[in-house]
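Asker: What follows is a predicted structure for the sequence shown.
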Amino acid sequence: MIIQPAIKSNICVRVHPLGCKENVRRQIEFVKQSGEFKGPKTALIIGGSSGYGLASRIALGFGCKTNTVNVSFEMEPRGATRTGTAGWWNNIFFQQFAKEEGLSFKDFVGDAFSFEMKEVVVDYIKKKYGKIDLLIYSLASNRRTDPRDGVTYKSVLKSIGDEVRGYSIDITSLSLKEEIMEPATEEEINNTIKVMGGEDWQMWVEMLSEAGVLADDFKTIAYTYLGSPATYPIYKDGTIGQAKKHLEQTAAALDNIVKEKYNGEALISSSKAIVTKASIYIPIFPVYGAILYKVMKKHGTHEGEIEQKYRFFKEMIYGNERITDEESRVRPDNLEMDEQVQSEVEDILKSVSNENVREITDIEGFIDDFMKINGFNFDNVDYDEDVDLEELAKLELL
């Protein structure tokens, strides 16, 4: 099969396995070239197959030889034409590279929200490692079945109060298109909190604690995005913002518990804006991101996910250069929030249009990153080569 990108409504429905391998390899090479650092012995990552979760796993595994356990929901390839998800291949090839380095790892593919998955993972940790030093919560999902009542809740990307209008990016035409974000109902707000708030994170910590597998000085970190005033209507002031408030309230409650029991800490970390599988079709965000890329590259401060997570763990979590805000959130997005950077982004946002979008933003770079997380646009991958998916599908997670 010759695998070419297939974009539908700004979603890439086809991925390239060998491109995914290259994506993982390049992140590993960055860490190895940047040098080792002090870190945790064993880490559990909820959502470690892509984005900041994958970058965290790579930074820890290859930066300080951390044993990593990942829980993610992915689709494996089927037959000769269905390519599976990028996260599936990221897991496969992370394992290949980690095995070559003699690292210890484990992947569980399934519903991280369920009690069944939690029990399997906790039992594995107890038998294999005894205890963990770090839990990273980097789960992104649009639905969650609460294991206690069996009800499935769906999250929505909506505003609160008034509708929000703004430009998004059409990937196929490299142009702007107007999007309208409708106001959410009270039920939709509550459902979004159920899916994207801190409830499941707290359940993981409680089950791990009850099983006696949390080490002294245990840390747990949940990832969030705060953004700038330019993105407040869709994040801080929208349904996502309400879920993130709940996440922060959960962090405060967990912090008291792990401090008392383990001399540890529970943290919220606000990450920099990057391209993810979901962010490309969120109203306003892609245009903001394309402008941010342009400005930060000009200033020499642009970071992808691996650059940020390497700096985050080496300097802010296991080093002595932690940056926090008044709400005690850890802020590796400090370079994005630089006053000069934000001032320039705001000025460009006011004047961006279809006539100048390619000149005053880095729309090409933003979309290039989107293609890369799906395994495309790597200069050393032959995309005209026939890929035997059925043969590749024989690779199994260990």
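Answerer: Now that the structure is in, tell me what you want to look at.

Asker: CA atoms for contacts and neighbours, from now on please.
Answerer: Will do.

Asker: all helices of the stretch 51-200 of the chain, in order?
Answerer: 51-64, 86-100, 115-128, 186-196, 199-210 (DSSP state H, counting those that start in this stretch).

Asker: Dump those helices to TSV, plus mean neighbour count.
Answerer: Shown next, in TSV, are the helices of the stretch 51-200 of the chain (neighbours: other CA atoms under 10 Å):
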stretch	mean neighbour count
helix 51-64	26
helix 86-100	21
helix 115-128	15
helix 186-196	21
helix 199-210	18
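
Asker: Dump those helices to a markdown table, plus distance to G39.
Answerer: Output for the helices of the stretch 51-200 of the chain, formatted as a markdown table (distance: least, CA to CA, whole Å):
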| stretch | distance to G39 |
| --- | --- |
| helix 51-64 | 6 |
| helix 86-100 | 17 |
| helix 115-128 | 18 |
| helix 186-196 | 28 |
| helix 199-210 | 20 |
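
Asker: Which among those is found nearest to C12?
Answerer: helix 86-100 (9.9 Å; CA to CA).

Asker: quick check: angle from the closest one to helix 51-64?
Answerer: Per axes from the mean of the first three to the mean of the last three CA atoms, to 10 degrees, the angle that helix 86-100 makes with helix 51-64 is 0 degrees.

Asker: ok, residues contacting helix 86-100?
Answerer: Applying CA atoms under 8 Å, 6 or more residues apart in numbering, the contact partners of helix 86-100 are 15-17, 20-21, 24-25, 49-50, 54, 58, 61-62, 74-76, 104-105, 107, 373-375, 395-398.

Asker: Name the residues of stretch 161-179 that are buried.
Answerer: 164-171, 175-176, 179 (16 or more other CA atoms under 10 Å).

Asker: between those residues, which is closest to K277?
Answerer: Comparing the buried residues of stretch 161-179 against K277 with CA to CA picks out I171 as the nearest, at 12.7 Å.

Asker: Below is an additional structure, to be compared with the one above:
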Amino acid sequence: MIIEPRTRGFICLTAHPTGCDENVKKQIEYVTSKGAIKGAKKVLVIGSSTGFGLASRISSAFGSDAATIGVYFDKPSAPGKTGSAGYYNTAAFEKHAHKAGLYAKSINGDAFSNEIKRKTLDLIKEDLGQIDLVIYSLASPVRTHPDTGVRYKSVLKPIGGVFSNKTVDFHTGNVSEISINPAEGEDIANTVAVMGGEDWKMWMDALKSENLLSENATTVAYSYIGPSLTEAVYRKGTIGAAKDHLEATAFTITDDLKSIGGKAYVSVNKALVTQASSAIPVIPLYISLLYKIMKAKGIHEGCIEQIQRLYSERLFGGDLALDEKGRIRIDDWEMREDVQAEVAELWKTASSENLSEIGDLEGYSKDFFNLFGFKVDGINYDADVNEMVAIPSEK
């Protein structure tokens, strides 16, 4: 079939298997071009099919020759219907990993559930014995608690007052004002239940209780802080409360892992175009301006560049460079004073009329469509493509 992008707001309803494969291949090529990383050899990535999770799996496998297990939740392909981008990414990753002689298996299902945890633990026990590194990179708007059955839904709201600022429709380039009402009722608690650290700790408890973590095992979860421009709706909003909980959980997990010399860290990453970030008002406009500035300075990074640097320089490079709250700051280039000062200046004048000049809306849009395998260089989108793709380890 001929597959074209069909969008609804910040979601693309279709995905292109050949484009997704090429995206994965390019990320692999980047990692291998940077040389070997003396990292973990047995890696579990929870939330492994897109964005930072996929980049983590690629960096582990092709940077450190690691055996990887990926847990993801994506829609498989069906006759006449495309699978989700994460499904095609996972199929591509496994194909390239197996071709390189690397162990790679994937489990498709709700990582919050006891069933998927059990399935993952059994696979580790059977195939790998123990895990050296656990990457926690889940991004989900809802969570059903595995023990109580209560379903929580996260919200993106400020705390304590209405938030008003500029935003952009990245499909049209239209800059407008947006107002978001503050959190109320159980909004904060529900968002923390979905996006906080409880599930991360549940995974680590389960792995430790069954002796599936190696001596000195490490686990890393991903977070974001961002600039003052976005803090009212992000870091000081409901999502920020969840991130605070996630970051506090790192210390709890480290205490729990003392008996095996294990450590838990939170890595604060750069603002990038992901399916999750595209849904946050203000963020697309901020990223568009940020991209323009960082590209001009030669310090722009995508997900794979970020994670490769996290691995090679921080996690396995001998210098974690933790901040005052014990976090790894791989957002250091984004948060440079000169970068943020220029973003703040451009923000004041950003409009529908000048955004194409002062921002990188084209780069934002390309990155967005790339997530789903579209607008990838070198792909003939007029060619007939087989939407039915199998994931090798799930046959």
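Answerer: Yes, it's here. All values reported here derive from a predicted model rather than from experimental measurement.

Asker: returning to that earlier point: now for the buried residues of stretch 161-179 of structure 1: which two are most distant?
Answerer: Top of the distance list for those (CA to CA): V164 and I171, 21.3 Å.

Asker: Could you give the separation between the terminal residues of stretch 327-345 of structure 2?
Answerer: 28 Å (CA to CA, to the nearest Å).

Asker: what's the offset of the top helix by length along structure 1 from the middle of its chain?
Answerer: In structure 1, assigned by DSSP state H, the helix with the most residues is helix 239-262. Relative to the centre of its chain, helix 239-262 of structure 1 is centred 19 Å away, using CA atoms, centre = their mean, to the nearest Å.

Asker: now that helix and helix 186-196, what's the angle there?
Answerer: Using the same axes, to 10 degrees: helix 239-262 of structure 1 against helix 186-196 is 40 degrees.

Asker: residue range for the following helix or strand past helix 239-262 of structure 1 in structure 2?
Answerer: Of the helices and strands lying after helix 239-262 of structure 1 in sequence (DSSP states H and E), the nearest is strand 265-270. Strand 265-270 of structure 1 corresponds to residues 263-268 in structure 2, going by TM-score structural alignment.

Asker: mean shift between the matching stretch and structure 1?
Answerer: Following the fit onto structure 1, the mean deviation recorded for stretch 263-268 of structure 2 is 0.6 Å by mean CA distance after the TM-score superposition for structure 1.

Asker: Give me the contacts around stretch 376-394 of structure 1.
Answerer: For stretch 376-394 of structure 1, using CA under 8 Å, 6+ apart, the contacting residues are 1-5, 15-16, 18-20, 22, 76-81, 83, 368, 371-372.

Asker: May I have the residues that are in contact with Y30 of structure 2?
Answerer: Applying CA under 8 Å, 6+ apart, the residues contacting Y30 of structure 2 are 304-305.

Asker: Remind me which helix or strand it belongs to.
Answerer: Using DSSP H and E, Y30 of structure 2 maps to helix 17-33.

Asker: chain center to that helix: distance?
Answerer: For helix 17-33 of structure 2, the distance to the chain centre is 16 Å (CA atoms, centre = their mean).

Asker: follow-up on the earlier one: buried subset of the contacts of stretch 376-394 of structure 1, written for ChimeraX?
Answerer: Per 16+ other CA under 10 Å, the buried members of the contacts of stretch 376-394 of structure 1 correspond to this ChimeraX selection:
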select :3,5,15,16,18,19,20,22,76,77,83,368,371,372
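
Asker: Select from the contacts of stretch 376-394 of structure 1 every entry located in strands.
Answerer: Nothing among those maps onto strands, per DSSP state E.

Asker: now the strands for the stretch 201-350 of structure 1?
Answerer: 214-224, 265-270 (DSSP state E, counting those that start in this stretch).

Asker: got a markdown table for those, with distance to N380 of structure 1 and mean neighbour count too?
Answerer: Output for the strands of the stretch 201-350 of structure 1, formatted as a markdown table (distance: least, CA to CA, whole Å; neighbours: other CA atoms under 10 Å):
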| stretch | distance to N380 of structure 1 | mean neighbour count |
| --- | --- | --- |
| strand 214-224 | 32 | 20 |
| strand 265-270 | 33 | 22 |
